[in-house]
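**Q** Sharing a model that was predicted from the sequence below.
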Amino acid sequence: MDVPEVRPLQVADPLEDETLFRELTYRFLIWDPFVSGSRRVDLHPLILPRGLHDTARRAAEATVRSIARVARLAHEEPEEARVYALHPDVSALAAASHRAGDTAALVRVDLLLGDDGAFHPCEVNADCPGGFNEAFGLPRLARSAGFLGGENPTVVVDHLARRLVALARGGTVGLVFATAYAEDLQVCAFIKRRVEALGARAIFVSPTAPRASPDGALRVRGGERIDVLYRFYPIEEMAAQGNVRDYVRAVESGKLRTLSSFAQVYGQSKLSFARAWTRDPEAAREARIPATFAFGDIEVERIIDERAAWVVKRAFGRVGDEVLVGALASADEWAGLVREVARLVRRGDSWIAQRFIPQRTISTVWGPRYVTLGAYVLDGTFAGYFVRLTPESHVSHDALVVPAFVEGAPS
């Protein structure tokens, strides 16, 4: 059976090289290379056998197709949309993009390596996926550190930049992010560089700053028009902003395009996996999506009793937050967590229960590790990987990020 592996470089710790570490920081703008006192990124590359890469790529694209079909139902059927329990402002943004044909989508599908040797999607980030600095920079730094083999399959950054420039049609790209967070700025600053390298104008924008002018265009800074919005800011956080109607008006008038589109909000909700199993089970099986249910559709006591078989997730949780893995909790801890989620659901919060994917570890220079392939899919087409390694089957902020290559001749 073909299995991926982390192949050691000749140097045990290549980022001790000051030149490489400066490139990491200044060329690729990775300003947070450590978390909790440990390195968050490294250069020893993950090598994917070509056949396994092909199956991972197909799984990612099939997952995006499945979730897109379910999302389309939510746009077309009011009853289906109500299942997601979105804030009215979020629903208005999504509806505006859908009506205007504003549908550009950059999705990252998280794939887990199952004990059957295949990759299985556990969730998607269809709203504002990140990891671009690492996905672009780490393979190049691995080359600088002496890795000469393999093909780099990751093209997401330059394809994203070209897509933004095309959507702007000669105008300005506005990059929206939470201005209090340096880790968000580093992503947008890196994308800004790539957009400007193509000759387009790009500016940073606070999410609350833009306003619609009388002609319907979205403007900032005393009148500068934004033609396309690259949004590294969760759509659910935009609820109750004073300028939501301005965004809606600009999108509906055709004077603003967004990436990822506001219309992708249904796919961002983890509930979309449950709806895929309810509305389109054949496609869900084809994509290897694990059986997923709205939390309220499964008896609480069953989830408690079958602890090792379940993962419970908040529908709009991000970066591993509010993901509860039964296999990693004691029986008493699990019972308390599940009953607390049941209480939150009764109050109107949205959670899912998903079948646990038994995983296999891979060989790495740090010992056996679980691998999560974040497969980028831009407008339906695979565009590369963001790879994280963990000592347990739960991926969060402290996962180790490494470069990915496909076995074979260098491209």
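**A** Cool, the structure landed. Numbering: from 1, shown residues only.

**Q** From now on I want contacts and neighbour counts done on CA atoms only, so please keep to that.
**A** OK.

**Q** measure the residue lying farthest from the centre of the chain to residue 246 for me?
**A** Farthest-out residue of the chain from its mean C-alpha position, per CA atoms, centre = their mean: residue 214, at 35.2 Å. Residue 214 sits 10 Å away from residue 246, going by CA to CA, to the nearest Å.

**Q** helix, strand or coil for the residue farthest from the centre of the chain?
**A** coil (DSSP: H, G, I helix; E, B strand; the rest coil).

**Q** chain center to stretch 234-252: distance?
**A** Relative to its chain's centre, stretch 234-252 lies at 21 Å (CA atoms, centre = their mean, to the nearest Å).

**Q** Would you work out how far apart the start and end of it are?
**A** Counting by CA to CA, you get 20 Å between the two ends of stretch 234-252.

**Q** Need the residues that contact that stretch.
**A** Outside stretch 234-252, the residues that touch it by CA atoms under 8 Å, 6 or more residues apart in numbering are 87-90, 92-93, 96-97, 99-100, 102, 127-128, 207-212, 216-218, 256-257, 262, 265.

**Q** and what of stretch 352-362?
**A** 3-6, 112-117, 120, 270-271, 274, 290-295, 298, 308-315, 325, 368-371, 393.

**Q** on that earlier part again, what sits in contact with each of residue 214 and residue 246?
**A** Counting by CA under 8 Å, 6+ apart, nothing touches both residue 214 and residue 246.

**Q** Just say helix, strand or coil for the nearest residue to residue 312 once chain neighbours are set aside.
**A** Nearest non-adjacent residue to residue 312, counting by CA to CA, 6 or more residues apart in numbering: residue 353, 4.6 Å away. Of the three states, residue 353 takes strand according to three-state DSSP.

**Q** then this one, side by side with the first:
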Amino acid sequence: MDDYADFARAVYATGVLSDPWLWGEPRFRLQGVVISPELAARLAEAAEAVTYLHQALVEILLDAPGHLTAFYHLTPFQQMMWYASGGLWHGMARADLFLCTDGHIRCCELNSDTPSGQPEAVWLNRLRQAAHPGLDDPNTQFPARFIAMLRESHAKRTEAPLTRVGIVYPTELTEDLCMITAFSRWLEAENIQVIVGSPYNLRRTPTGVALLGEPVDLVLRHYKTDWWGERLPVWADAEGYPDDEPLTEPLLALLDADLQGQVTVVNPFGAVVTQNKLSLAFFWEEMTRFPSEAQDLIRRFIPETYRLTSMDNERLLDEREQWVLKSDYGCEGAETVCGAFVTPEIWEKAVELALPEHFVVQRFFEVQADAEGWLPNYGVFVLGGSAAGFFTRLSRASTEYNALTAPTFIGPGCL
């Protein structure tokens, strides 16, 4: 399968992965990314450390809830999600890590709400393993560990077995179908029944919740927390969302059943805070609230990050190449402006139009390119607090959105 057309046919044959091309260009790279055991261990350590930092953050906020409005400016429905979660936020996450030119590892964010990339990480490695003899596939145990995480999450609520899972996702977005298919296959292989649907298909029942009329033990939530609540524009010149109202009925049904101990939600709704990039600013602006060990980890792994409300605009204009502007819930490159890669005019306009309470600025860092000039973004999956797999995207520029996804193996040397 060294010919991309042959590889594309194999991709379709998985029945999980799709779209081997994007905008007419290959979406995947056949040549694997090979990381040394030493680097793999460092990346795993960083991902677990960043996950620990978010748990430490949650514990601080539980003791000082005033920050939810004063620091985060959470909307009423976002606050409701947070309080209903009781501080629970984690089951599955993906830390986006970079090896920098100074040798340090930096984490630009922890995707703790609805992390993606799992099907590509597992099936792409399977498809390309034969072309990389002698190398270890770090993702072989991911499906089993995923199921174990769900079972453990469920067991914290009840001793009853996990028999029926509802996967809730935005059914209008076809790019999520491969993930839903992967999750369904892994669950069904364990004789766990799967029902899939959107939030609009959720209903409260006397004993819990039902999805499309079928009662479920656990809801695997692949629908972003900021979509469940009020949707607010983050640019001064932006039009409001056409669907800006919170999903009141399904959200209340799910939160109430969760509070009553009648359903398990993964990821829990506390991710409304941990996914918010203002949390990265909280690490730096409120660092003294954290234990000394956590403070060391913040300096080690989290780039300097501050709320836009805390920064002087003139400083940002003067130091354009040193900062990246990011919105609180923006994702996939949206609502992110890297000062080093835009003109002074574009940067000035972005700083002017960004609604300050919804943005952070993060210190720019130089990524170490590989031998061919690619910039690797190492996505390290974390399940129940432990590193569980690798997902690598490659780009030619830090701001490139249409990056290639490559299989990721562990072994000596480079390919």
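**A** Perfect, thanks for sending it. Everything numeric in this text was worked out from a predicted model, so none of it was measured.

**Q** where does the TM-score land?
**A** The TM-score (TM-score structural alignment, normalised by the length of the first structure) is 0.88; 382 aligned residues with a CA RMSD of 1.9 Å.

**Q** hey, which helix is longest across the first structure?
**A** In the first structure, taking DSSP state H as the definition, the longest helix is helix 50-76.

**Q** counterpart of it in the second structure, which residues?
**A** Matched against the second structure by TM-score structural alignment, helix 50-76 of the first structure falls on residues 37-63.

**Q** Only the buried residues of that stretch, if you could.
**A** 40, 43-44, 46-58 (16 or more other CA atoms under 10 Å).

**Q** So which residues of the stretch 51-200 of the first structure form strands?
**A** Ranges of strands within the stretch 51-200 of the first structure are 106-113, 119-125, 172-177, based on DSSP state E, counting those that start in this stretch.

**Q** what's the mean distance for the second one versus the second structure?
**A** Strand 119-125 of the first structure: mean distance to aligned residues in the second structure after superposition is 1.0 Å, counting by mean CA distance after the TM-score superposition for the first structure.

**Q** Same check on the first one?
**A** Strand 106-113 of the first structure differs from its equivalent in the second structure by a mean of 1.0 Å after superposition (mean CA distance after the TM-score superposition for the first structure).

**Q** so where in the second structure does that strand end up aligned?
**A** Using TM-score structural alignment, strand 106-113 of the first structure pairs with 92-99 in the second structure.

**Q** And the contacts of that stretch?
**A** 43, 46-47, 50, 105-116, 266-267, 367-368, 376-384.

**Q** Check stretch 100-116 of the second structure too.
**A** 43, 46, 50-51, 89-90, 92-99, 179, 221-225, 267, 271-272, 274-275, 277, 280, 300-303, 365-368.

**Q** In ChimeraX, how would I select the buried members of those residues?
**A** With 16+ other CA under 10 Å as the criterion, this ChimeraX line picks the buried residues out of these:
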select :43,46,50,51,89,90,92,93,94,95,96,97,98,99,179,221,222,223,224,225,267,271,272,274,275,277,280,300,301,302,303,365,367,368
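
**Q** Run a quick neighbour tally on residue 79 of the second structure.
**A** Residue 79 of the second structure: 20 surrounding residues under other CA atoms under 10 Å.

**Q** What residues does it make contact with?
**A** residue 68.

**Q** which residue in the first structure lines up with it?
**A** In the first structure, residue 79 of the second structure lands on residue 91 (TM-score structural alignment).

**Q** Equivalent analysis for residue 171 of the second structure, please.
**A** Taking TM-score structural alignment, the alignment pairs residue 171 of the second structure with residue 179 from the first structure.

**Q** what's the neighbour count on its match?
**A** Residue 179 of the first structure: 14 neighbours (other CA under 10 Å).

**Q** which residues sit in contact with it?
**A** Taking CA under 8 Å, 6+ apart as the test, what residue 179 of the first structure contacts is 185, 206.

**Q** again with residue 162 of the second structure
**A** By CA under 8 Å, 6+ apart, the neighbours of residue 162 of the second structure are 151, 154, 192, 217-218.

**Q** swap in residue 173 of the first structure?
**A** Contacts of residue 173 of the first structure by CA under 8 Å, 6+ apart are 164-165, 200-203, 226-230.

**Q** what span of the second structure lines up against stretch 375-390 of the first structure?
**A** The aligned range for stretch 375-390 of the first structure is 380-395, by TM-score structural alignment.

**Q** quick one: contacts of that stretch?
**A** 33, 43-45, 47-48, 51-52, 90-97, 117-118, 120-121, 138-139, 141-142, 145-146, 149, 374-379, 402-408.

**Q** hang on, the earlier thing: list only those of the contacts of stretch 352-362 of the first structure flagged as buried.
**A** By 16+ other CA under 10 Å, the contacts of stretch 352-362 of the first structure give 3-6, 112-114, 120, 270-271, 274, 290-295, 308-315, 325, 368-371, 393 as buried.

**Q** Take these and keep only those in helices.
**A** 271, 274.

**Q** Next, the buried residues of stretch 239-255 of the first structure.
**A** 239, 243-252, 254-255.

**Q** Residue 321 of the first structure: which of the residues you listed is nearest?
**A** residue 239 (20.1 Å; CA to CA).

**Q** Quick check: the closest one vs residue 190 of the first structure, distance?
**A** 27 Å.

**Q** Likewise for residue 297 of the first structure?
**A** Relative to residue 190 of the first structure, and taking CA to CA, residue 297 of the first structure is found at 43 Å.

**Q** between these two, which one's more packed in?
**A** residue 190 (18 against 11).

**Q** Can you give me the neighbour number for the alignment partner in the first structure of residue 180 of the second structure?
**A** Under the alignment (TM-score structural alignment), residue 180 of the second structure pairs with residue 188 in the first structure. Residue 188 of the first structure: 26 surrounding residues under other CA under 10 Å.

**Q** Same question for residue 409 of the first structure.
**A** 10.

**Q** Would you confirm that it contacts residue 151?
**A** Yes. The pair residue 409 of the first structure / residue 151 is scored as a contact, 6.1 Å apart, by CA atoms under 8 Å.

**Q** so which of the contacts of residue 162 of the second structure hold up in the first structure?
**A** Of the contacts of residue 162 of the second structure, the ones still in contact in the first structure (both residues aligned by TM-score structural alignment, their matches' CA atoms under 8 Å) are 151, 154, 192.
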